[in-house]
Structures are given as C-alpha cells and as structure tokens.
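Q: Got a predicted structure plus its sequence, pasted below:
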Amino acid sequence: MTSITIDDHVLQSAFIRQPASRSLRVTCYGSSSSKTPEKYLKEARNLGYILAKRGHTCVNGAGSFGCMAAMNDGAVEGNGHIVGVIHKMWLVDQGDWASTPTGKTLRDGGAHSVFDKASNKEGPIREMLIADGPDLQERKRLLVEGAHALVVLPGGPGTWDELWEMACARKLGLHNSLPIVCVNVDHFYQPFVEMMQRAYEDRLLEQTPDEVIHFVETAEEAVRWLEEIQDSDDFASKAVLKKRPSTLRKSSFFGSDLASKFPFSLMPALSWISGSDSEEEGGTASVLLWQGILPLMVGLSVGVLVGTKSKLKR
C-alpha cells in the first residue's frame, strides 16, 4: 500500500506519539463521496492516524471514498484497529463475502481495501460488520454499539442524518454518556453552530449547545477533547432523560384536575383491587376499572335519587 501523507505537526506531536491510558471505541462519521475536497480528506487522514497511535479503535462506514476512506488510510498508516459497518444491500451478489476454507471473509469491491482480509490475532483489528434490514437503522445501531465517543467530519445529508439522530438521542438522555464532537474544518459546520445557538436563545434547546455537540477545528483537538471528557465524572449527568407523564392517566377522571376537588380518592383502593404493586400499573388498571365502574355508579346513584324522591312525594 502506498504511504499516506500525514501532516508534519501531527507526526511531531508528543501527545500523538504515545498511547492513551485507556483504549476507546470511537465511531466516526464523514463523507463517502469521491468528490470530497482535499482539505477534508487531509483532516480525516489525520484523525485515523491519531486514533491509531493513541490506541483507539476507529469505527466507520467502511467506504472506499471520501472522509471514510481517508480516515481508514490514516488508521492503517498508524497501524491501528479498524471496524467497518456496511449494509448488505451494497454487497455485489454476496459473492465477495462468501466464507473461505480458512473461515475468513472477503470484502465487496465497494469497501475499503483494508478489509480485504479478516482480523488477524497477531496484528491490528480489521473487522467488517454487515447490517441487514429494509433500511439503514440496523447499520446505524451497529455503528454506535459499544462506542465511547462520536467524531463527525464534513459530509453530506447522510452524515448530517447520523449526526442529528445521535444529537437528538443525547439531548433526550438516551446516549448521555456518548460525547459528540464535530471537526469543523474550514468552518464547514458553522451554520450548525449558529442554528444550535439560536435554538438555545429561543428556548427550543434546554441544554447549552456544547452539552449536545462540541465543535473543534482539528482532529487532534477532537481526540484530546473526547479523551478528557471521558475522564470527566459529571459528563454523563449533563443530559438527563425527562420522562413524560402518562397521557392516559391524565385523561381519566381521577388523573385530572377534577379529582383534586373531591375530599377523597379511591385510587389506592383501585390499585389494591387490581392487584398491582407499582404506581404506574395501578394507575393504568384504575383507569380501565373506572371506565366500566364509574358509569354504573352514576346510573345507580341517579336511580336511587329518583326512587327516593318518588317515595317522598307519596
């Protein structure tokens, strides 16, 4: 394989030449287009190389073009661990992935050449994961499964889709321990920075923008940040999932504001009747029970009142 050019400042960095104290699994998003500008490819190569030298695993979409290919080139140059994730619909007739007598798996022509051979126990990891399903959801899941951090390079709508899906999950607290950092090469992601700041100022975003997505200018800054943030004790607590109250309970009589106007509540009794130990289950059971009992009780009460009034008249 032809030697890949890595920036001199990266090669000379004392930080990059020594492995990190802890090996991380880092998912990387980026372009897969053969028309990706060189300035983006250069930073992608730097990212792959830095991850390799620091002892981290680079997980990506396994593409043979764009930032994905460049980061794999850099990781190979640094003799690092690489995991590619591809959907089976991009495999050509499945032929290139037939198992060989040695148990190895060969790549499809559209994947990066680093995946020509299966993982070797004596060398760095070279692993390919194949996703299934009618869409890309399984592939997206495999990309971030077990990841410690997410690094995003310049890319098109596919990259943006992956980025915003994970940003939304982080905002909701579903991936609150997964830091997200964008390498804002030549201010590529500046519109995203401004949009998030506007959303925060207009109270459409509760967390500060940096708590959801962190923006840096270089790959080295990205790796430094994600290593530091992984060692931070309070990082995972910054985004907390807020559970929305049950709309079913609120729509019921005893879950509405009307219930507070009565001097008693039969909810505990209904929970006991339903045999439920939890408040959530008891509340749901109570709603279902009262949907049948309340009309009956109202009807009986009206009947008693009418009957009593008739007797008094007599």
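A: Yes, it's here.
Q: CA only for contacts and neighbour counts going forward, please
A: Noted.
Q: residue boundaries of the helices in this protein?
A: With DSSP state H, the ranges of helices along the chain come out as 8-11, 14-17, 38-53, 66-77, 137-144, 157-172, 190-201, 209-212, 219-230, 247-251, 267-274, 279-313.
Q: wait, which of these is closest to Cys182?
A: Nearest to Cys182, of all the helices of the chain, is helix 219-230, at 7.5 Å by Cα to Cα.
Q: From the contact counts, what lies against that closest one?
A: Here helix 219-230 touches helix 38-53, strand 180-183, going by 3 or more Cα pairs under 8 Å, 6 or more residues apart in numbering; DSSP states H and E.
Q: if you set the cut-off to 10 Å instead, what comes out?
A: Helix 219-230 sits against helix 8-11, helix 14-17, helix 38-53, strand 149-152, strand 180-183, strand 214-216, with contacts defined as 3 or more Cα pairs under 10 Å, 6 or more residues apart in numbering; DSSP states H and E.
Q: this is the comparison structure:
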Amino acid sequence: MKTFFNRRPRGGVLHQELADQALLRSKVDPKWTEEDPWRVLRIMGEFVDGFESLADVGKAITVFGSARVEPGTEYYRLGEEIGKVFAQAGFSIITGGGPGLMEAVSKGARHNDGLTIGLGIELPHEQGINEYVDLGIDFRYFFVRKTMFVKYAQAFVALPGGFGTLDELFECVTLRQTSKIQQYPIVLVGHDFWDELIGWVRHHLVEEGMVSPAEASIIQVVDTAEEALYVVQNTLPKTL
C-alpha cells in the first residue's frame, strides 16, 4: 500500500494478478499454504499504514458515489455542492479518491478549504487518485479500505452510484443495524434516484418481516446538500 499527497497520475491496465484476486482464488494446489500465511503480513501492513495515516483526521464524513459520472452533469454538480457545504461546516471529506462523483465531492471541498482524503483501490483498470485529493492512500484489499471508510467517519452520505456504492452503503447500514458502529447518520441524496430502492426495502423487507421498521429508518433520503448537512448535524451525538 502506498500513501501519498496530492495527485499521482496513473493509467493503463494491470496484467498481473491483483492482491484481492490472489487472496480469494480457489486453491487446488496444496502449496497455497505457503502463500496465504505470508499474505496476512501484507494485510496487517495495510491496516497499520491506514491507521497511522488517518489517525488525526478529526471530524469527517465518508461520501460514496459513482466513478462514471461526467463533469458538468447534474449529479456532478450535486457532488460539488456536497463537498462545499460539508467543508464549510468543518468536516473533512473521505471518498474513494477516484473520478466521477468522488472527484466532484473532493473538488467542492478543496475549493472551500476542506481537507480531502482519497482511499484508492487496486483495480484491473486503474482509475487513479483525482487531483483534488490532499491525502491519498492506495489499498490492495477491499476489506481493509472499507474499514478505513467506516472507522474515521462520523456520517455517511451516498450519492447516485452503481454496485460499488450499493456495497459500501449496505455495509454501513448493516454495521449500524448490528451496533458494530455508533448510530451515525446514513443519508442518501436524490429522491429520484433512491426512492424506488427504499420503496422495495419497505415493501419487501419490512412487510415480510425481514427488517424492522426501525431498522429501515436507519437510511434517510434528502434532495439537496443543505438537507444532507442538516440531517447529519442534527443526528450526530452532541459531543462530536
């Protein structure tokens, strides 16, 4: 794992097997026992590096969102506004560090004197850390990166996104549901994008007894950056 400051441009396609792929690949060769115990040391190193790099972050939110959104679009402008209002309110901004909405949020925060943190991930088609990130960290393992998203944030905001965004969102929801993390706010921004998903949760999961109404209410939906900030500020423990 590498820690760096400001932009580190990268590109191209990785042809070697990625760390996550090697870890999760089904083992048919008995020699796998010679590899995985050593891999634990690399994983431990990623945790240590992440903890050391982020220890002094202070009050922060983690923002999830699509890497595929283009600048100048409605969602991109929404991301910039999220970064802006939370930076002005004194929050550091944690994202996945990549393009799209991660870039938009980082840009909005950077232009308003906010600290921007990008937690990158090794992928077959590397995205790179965007130029608006102040502190960037590259991870090999998704589960280590997810720990950092959660450990150093006091609120979670999800902008429109795909499978990665949904994965990160429901990880946070499950951690709250099971009291593995404090009762920090989880806010989705954009009724048009999220309402059908929330309707499905209520219609199927709640009505069929798989989730309680209280558990479904963990997720709150708003339309604007200002509304998201209001929910976060009025939900966080007063000691923060």
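A: Great, that's in hand. Since we're looking at a predicted model, the values are computed, not measured.
Q: Kindly provide the TM-score of these chains.
A: In this superposition the chains share a TM-score of 0.68, using TM-score structural alignment, normalised by the length of the second structure; 181 aligned residues with a Cα RMSD of 2.3 Å.
Q: returning to that earlier point: please produce JSON lines containing the helices of the first structure, extended by mean neighbour count.
A: Listed next are those as JSON lines, based on neighbours: other Cα atoms under 10 Å:
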{"stretch": "helix 8-11", "mean neighbour count": "13"}
{"stretch": "helix 14-17", "mean neighbour count": "15"}
{"stretch": "helix 38-53", "mean neighbour count": "26"}
{"stretch": "helix 66-77", "mean neighbour count": "28"}
{"stretch": "helix 137-144", "mean neighbour count": "18"}
{"stretch": "helix 157-172", "mean neighbour count": "17"}
{"stretch": "helix 190-201", "mean neighbour count": "14"}
{"stretch": "helix 209-212", "mean neighbour count": "18"}
{"stretch": "helix 219-230", "mean neighbour count": "19"}
{"stretch": "helix 247-251", "mean neighbour count": "13"}
{"stretch": "helix 267-274", "mean neighbour count": "16"}
{"stretch": "helix 279-313", "mean neighbour count": "13"}
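Q: Let me know which of the helices and strands packed on helix 219-230 of the first structure is the nearest to Ala111 of the first structure.
A: For Ala111 of the first structure, the closest of these is helix 38-53, at 16.4 Å, according to Cα to Cα.
Q: and the closest one with helix 219-230, angle?
A: 40 degrees (axes from the mean of the first three to the mean of the last three Cα atoms, to 10 degrees).
Q: Measure how helix 38-53 of the first structure sits relative to helix 66-77, angle-wise.
A: Relative orientation of helix 38-53 of the first structure and helix 66-77, computed by the same axes, to 10 degrees: 40 degrees.
Q: now helix 38-53 of the first structure: which residue numbers in the second structure?
A: Taking TM-score structural alignment as the measure, the second structure aligns residues 73-88 with helix 38-53 of the first structure.
Q: Distance from that stretch to the middle of the chain?
A: With Cα atoms, centre = their mean, to the nearest Å as the basis, stretch 73-88 of the second structure stands 16 Å off its chain's centre.
Q: Counterpart of Ala154 of the second structure over in the first structure?
A: Quick fix: residue 154 of the second structure is Gln, not Ala. Matched to the first structure by TM-score structural alignment, Gln154 of the second structure sits across from His148.
Q: before we move on, what about Leu197 of the second structure?
A: Match for Leu197 of the second structure (TM-score structural alignment): Phe192.
Q: In space, what's closest to the residue sitting nearest the centre point of the second structure - neighbours in sequence excluded?
A: By Cα atoms, centre = their mean, the second structure has its centre lying nearest to Phe64, at 4.5 Å. Leaving aside its chain neighbours, Phe64 of the second structure sits nearest to Ala158 (4.7 Å; criterion: Cα to Cα, 6 or more residues apart in numbering).
Q: tell me the contacts of that neighbour?
A: The neighbours of Ala158 of the second structure, taking Cα atoms under 10 Å, 6 or more residues apart in numbering as the test, are 62-66, 79, 165-166, 168-169, 186-190, 194, 221, 228.
Q: before we move on, what about Ile93 of the second structure?
A: Counting by Cα under 10 Å, 6+ apart, Ile93 of the second structure touches 57, 59-63, 82-84, 86-87, 102, 105-106, 108-110, 114-118, 133, 153.
Q: ok, now Ala219 of the first structure?
A: Counting by Cα under 10 Å, 6+ apart, Ala219 of the first structure touches 10, 42-51, 151-153, 181-185, 225.
Q: residue in the second structure matching it?
A: Ala219 of the first structure maps onto Ala225 in the second structure, by TM-score structural alignment.
Q: what's the spacing between its match and Arg140 of the second structure?
A: Ala225 of the second structure is 32 Å from Arg140 of the second structure, where distance means Cα to Cα, to the nearest Å.
Q: Kindly report the same for Gln220 of the second structure.
A: From Gln220 of the second structure to Arg140 of the second structure the distance is 31 Å (Cα to Cα).
Q: Who has more neighbours out of the two?
A: Ranked by neighbour count (other Cα atoms under 10 Å), Gln220 of the second structure and Arg140 place Arg140 first, with 20 against 15.
Q: Residue in the first structure paired with the more buried one?
A: Superposed on the first structure with TM-score structural alignment, Arg140 of the second structure falls opposite Asp132.
Q: thought that match was touching Ile86?
A: Yes: between Asp132 of the first structure and Ile86 there is a contact under Cα atoms under 10 Å: 9.0 Å.
Q: Report the set of residues contacting both of these two.
A: Glu138, Arg139.
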